[in-house]
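>>> Fold the following for me, if possible:
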Amino acid sequence: MKPTRVRYGVVGFALSLAILAYVQRVAISQAAGPISADLGLDKVEMGLIFGAFGLSYALFEIPMGLLGDKLGVRRVLAQIVILWSFFTALTGAAWNLTSMWIIRFLFGAGEAGCFPNLTRMLTQWLPRGERVKAQALMWASTRWGAAVTPPLVLVGITLFGWRWAFVIFGLMGVVWALFFLSRFKERPQDNPKVNEAELALLAESQALVTQEHGGWLQLLLKPQALLLMVQYFCWSYVWYFFVTWMPTYLGEAWGQSAAETAGLSVLPLFMGGAGSLVSGMIPLRVPRRLVAIGAFIAVGSLLLIIPQATNVGVAIALLAAISFSGDLSVPISWNTCVEMGKRYTATMGASMNMFANFSGFLAPVVGGMILADATKSWNFMLYVMAGVAFFGAFCWLFIKVPEPDPEPDLVVAPAL
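Predicted structure coming up:
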């Protein structure tokens, strides 16, 4: 009997939510100008608002990952998508620094657990080799979702103003959640469209997400797990520049208009998606740890070169190369979470993502402080990011990555 392909519809759900999550997350970076002008915010205050998302996202990651491992991803994902979409829409109602900070903090709490639970969903619905490729596709989708956001937000602000643009983005999440609840089943065996051959194909994956190897806290305190979390912090520290300060950098350092900034911001984010996709296509015989080390070294080196750029085209090309290089490590990191986490896949992923979003809080706040210091500049911010990237390469020297076995190529079908 030929296996059915119901699992590819699950991949469709993962990809569409990944895009939606990043559209809603990145929108505020392009809207920073009108928001600052409307609410009377300076760079330090805007940095605090950028950081509010990362702080709450980090704090709520492990609880949401534990909920996904305990209650199942269907219930948890539907609830958090509706929750974060509500606060996305509520962003348009902010009237000062405090209200905006609180709304962004609660928005981050809503998005916490999204990708750890998507990782668990893909783990239990895909055989191992297909999961590696699906993770690469999912993270490529996040970057491409972020890439289309600047022009999308610019159109929304032009037509409706920044307040109503956030309301529209919030409604998109509610539509996704309702469709997901009506079509997705937690386990393959609960879906009547899955035949016996597809169930047999997924038997190993089902065993993986039920395999016990000690408690979740014991898992998270292992040196290998801690190193995995720290290296993800390092790349996220750099990556958050693209979705927070980059539009401001292009405007101030290179004199670009809002429209020019929106157009230029697309390339680095698009190339990040390409990096994730290429990561999933690298032959399995190539050690994943070496790919990650090379990616971090490239990021640090390119950041040191940017201050020598002679025009905005060169600067954007270097930023695009940084985004591509760094995102080579992202699917590797998430698949390593699965191999380490097993029964606690969502919890392991949540813990790694928690570290990433502590950097999401720290990086924009530190950036705002650097820019507020008259003795420092954008170049100083880039040098700090380079140092963090080199430390990420150092961490990967000691991480052992379980290498996946070859599986049939993944063919992605439309969502159910």
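>>> Please make it C-alpha for all contacts and neighbour counts, starting now.
Noted.
>>> if I look at the residue lying closest to Leu208 once chain neighbours are set aside, how far off is Val10?
Spatial nearest neighbour of Leu208, excluding adjacent residues (CA to CA, 6 or more residues apart in numbering): Lys342 at 5.4 Å. Distance, Lys342 to Val10, using CA to CA, to the nearest Å: 20 Å.
>>> quick one: which of these two has more around it?
Neighbours were counted for Lys342 and for Val10 using other CA atoms under 10 Å; Val10 has more, 24 against 21.
>>> any idea which element the more buried one lies in?
helix 6-30 (DSSP states H and E).
>>> how far does that helix sit from the chain's center?
10 Å (CA atoms, centre = their mean, to the nearest Å).
>>> Mind giving me the packing neighbours of that helix?
Helix 6-30 is packed against helix 114-125, helix 128-183, with contacts defined by 3 or more CA pairs under 8 Å, 6 or more residues apart in numbering; DSSP states H and E.
>>> Also this sequence, please, to line up against the first:
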Amino acid sequence: MNDRGQRQQSKRRWKVRYTVLLLLWFCWMFSFLDRMVITVALPFIGKDFNVGATGQGLIISIFFAGYAIFQIPGGMLADKFGFRRVISLALGWWSIFTMLTGVIFSYPLMLISRFLFGLGEAPLPGSSYKGIATYFPSKKRGTAAGIQSTVNTLGPAVATIAAAAIISSFGWRPVFISIGIPGLIVALLIWLKTKDNPADHPNMTKEDLRELEEDEDLSKEEVQTKVGFKEVLKKPILWQATLIWFFFDITFWGFTSWLPSYLINVRGFSLMSTGLFSALPFLIGTVTMILGGYLSDRAQGNRKWIFIPNAIIGAGVLYLMFQASSNTMVITYQCIAVFFMFMAQGSFWGLVVDSLPSKVMATGSSIVNFGGSIAGFISPIVMGALIEASGGSYGSSFIFIAIALVISAIIAMTIHTKSEQENTSEVLKA
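This next block holds a predicted model:
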């Protein structure tokens, strides 16, 4: 077989990195299933525990308190001990507390359980981006991150449909028990099917290892210097990305947490209709998430210009959605808003995984995601308080999340991309 035929066969074969990405994708899927079904169950939980909108918002927000507290330590553990070990333990932990959510009959115990659940999920973001940086060369990390991030849209879609179906037939408690068991299985597969060092994986080929080694050779910063936690903290891109993700997640978690309640309480949708129409925009977003990651790789050096216009357009359409007079236009606008929002998100994580050194990818991406965790804590409970203060009106709360999305785009404008730095250098030389 000639060299061209060997290259074509190499491109067609299933690579180890695809298996790693698939397992990471399932980890994220179960993380979103576990945390998103509660948004559909929230009105029923509130009724059973006799708590109002603010108390219901606290059930969601308390998860993010635990999620935020252990976010950075979880990433540091992944950099020290490897993503495989940390993700396996974390997934097993949070799957157990997912099942416990379905058997708790006390509101204080519910809050404790959701807090501990958040602690368990905290190491996942940094560990998973560490896995991508370990197995994928730089030029393909944006697409890989985009594929992984499809769970941010597909997870809520699957969760709302499944939760609505199970709750309408069996009540809200069996939902949490049924989705905890598969998570334990995926945790075992992560342990058995991945390695922290690609060279230790029995199915890695010399060609794939060479590609990773060549990618490392291009990164002089990592080869010639020791990159530690203090060095990462000095990078402006780290803090810019953290602020961007904070404001983006104000929008994301406010939108996903309260959309089902909005459709039921304000728009008069049935439970099953709420499940279907809450899922529809996220199914659309699944496609645009991959597209955003792909375009991010194509615009390497200018990744921010994929994020900025999509975030601004998404914010505008999101505002129109909650001003719509008919239910048909509400559904139409929410689909369009999510299209642009998740195009932006897909490109954003391409920017992050391409900008941070792979040796400290877990720590760095955990710091970025920490911003989102704080937003996840703040947004649901603030929206709940705004809804109660407005006598049940969702208007001010949805203006709040639209503004946050615009702010994320404004901060992204402050990032100096590689191409801009090169142009500035050429001007100075001239």
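>>> still on that earlier bit, mean neighbour count added to the helices and strands packed on helix 6-30 of structure 1, as a markdown table?
Below are the helices and strands packed on helix 6-30 of structure 1 laid out as a markdown table (neighbours: other CA atoms under 10 Å):
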| stretch | mean neighbour count |
| --- | --- |
| helix 114-125 | 26 |
| helix 128-183 | 21 |
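>>> Kindly reformat the ones you listed as CSV containing distance to Ala309 of structure 1.
Formatted as CSV, the helices and strands packed on helix 6-30 of structure 1 follow (distance: least, CA to CA, whole Å):
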stretch, distance to Ala309 of structure 1
helix 114-125, 35
helix 128-183, 23
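>>> of all the ones you listed, which lies closest to Arg75 of structure 1?
helix 128-183 (8.2 Å; CA to CA).
>>> Tell me which other helices or strands that closest one touches.
Using 3+ CA pairs under 8 Å, 6+ apart, helix 128-183 of structure 1 sits against helix 6-30, helix 73-90, helix 114-125, helix 258-281, helix 329-341.
>>> Read off where stretch 246-256 of structure 1 ends up in structure 2.
Per TM-score structural alignment, the counterpart of stretch 246-256 of structure 1 in structure 2 is residues 259-269.
>>> Correction: the previous question concerned stretch 62-82 of structure 1.
Aligned by TM-score structural alignment, stretch 62-82 of structure 1 corresponds to residues 72-92 of structure 2.
>>> In contact with the residue most central in space within structure 1, which residues?
For structure 1, Thr142 is the residue whose C-alpha lies nearest the centre (CA atoms, centre = their mean; 6.2 Å). Listed by CA atoms under 8 Å, 6 or more residues apart in numbering, the contact partners of Thr142 of structure 1 are Leu15, Ala18, Ile19, Ala21, Tyr22, Gly273.
>>> what does Leu91 of structure 2 give?
Contacts for Leu91 of structure 2 (CA under 8 Å, 6+ apart) come out as Cys27, Gly120, Glu121, Gly183, Leu184, Val186, Ala187.
>>> Tell me how far it lies from Met99 of structure 2.
For Leu91 of structure 2, the distance to Met99 of structure 2 - CA to CA - is 13 Å.
>>> which element is the counterpart of Ile103 of structure 1 in structure 2 on?
Correspondence of Ile103 of structure 1 to structure 2, assessed by TM-score structural alignment: Ser113. Element membership for Ser113 of structure 2, per DSSP H and E: helix 107-121.
>>> Also Val238 of structure 1?
Assigning secondary structure by DSSP H and E places Val238 of structure 1 in helix 223-243.
>>> got the angle between that helix and helix 128-183?
If you take axes from the mean of the first three to the mean of the last three CA atoms, to 10 degrees, helix 223-243 of structure 1 sits at 60 degrees to helix 128-183.
>>> on that earlier part again, buried ones in the match of stretch 246-256 of structure 1?
Residues Leu259, Pro260, Ser261, Tyr262, Leu263, Ile264, Phe269 are the ones in stretch 259-269 of structure 2 that count as buried (16 or more other CA atoms under 10 Å).
>>> Narrow the residues you listed to those in strands?
Among the buried residues of stretch 259-269 of structure 2, no member falls in strands (DSSP state E).
>>> tell me, stretch 324-337 of structure 2 lands on which residues of structure 1?
So stretch 324-337 of structure 2 sits over residues 309-322 in structure 1, by TM-score structural alignment.
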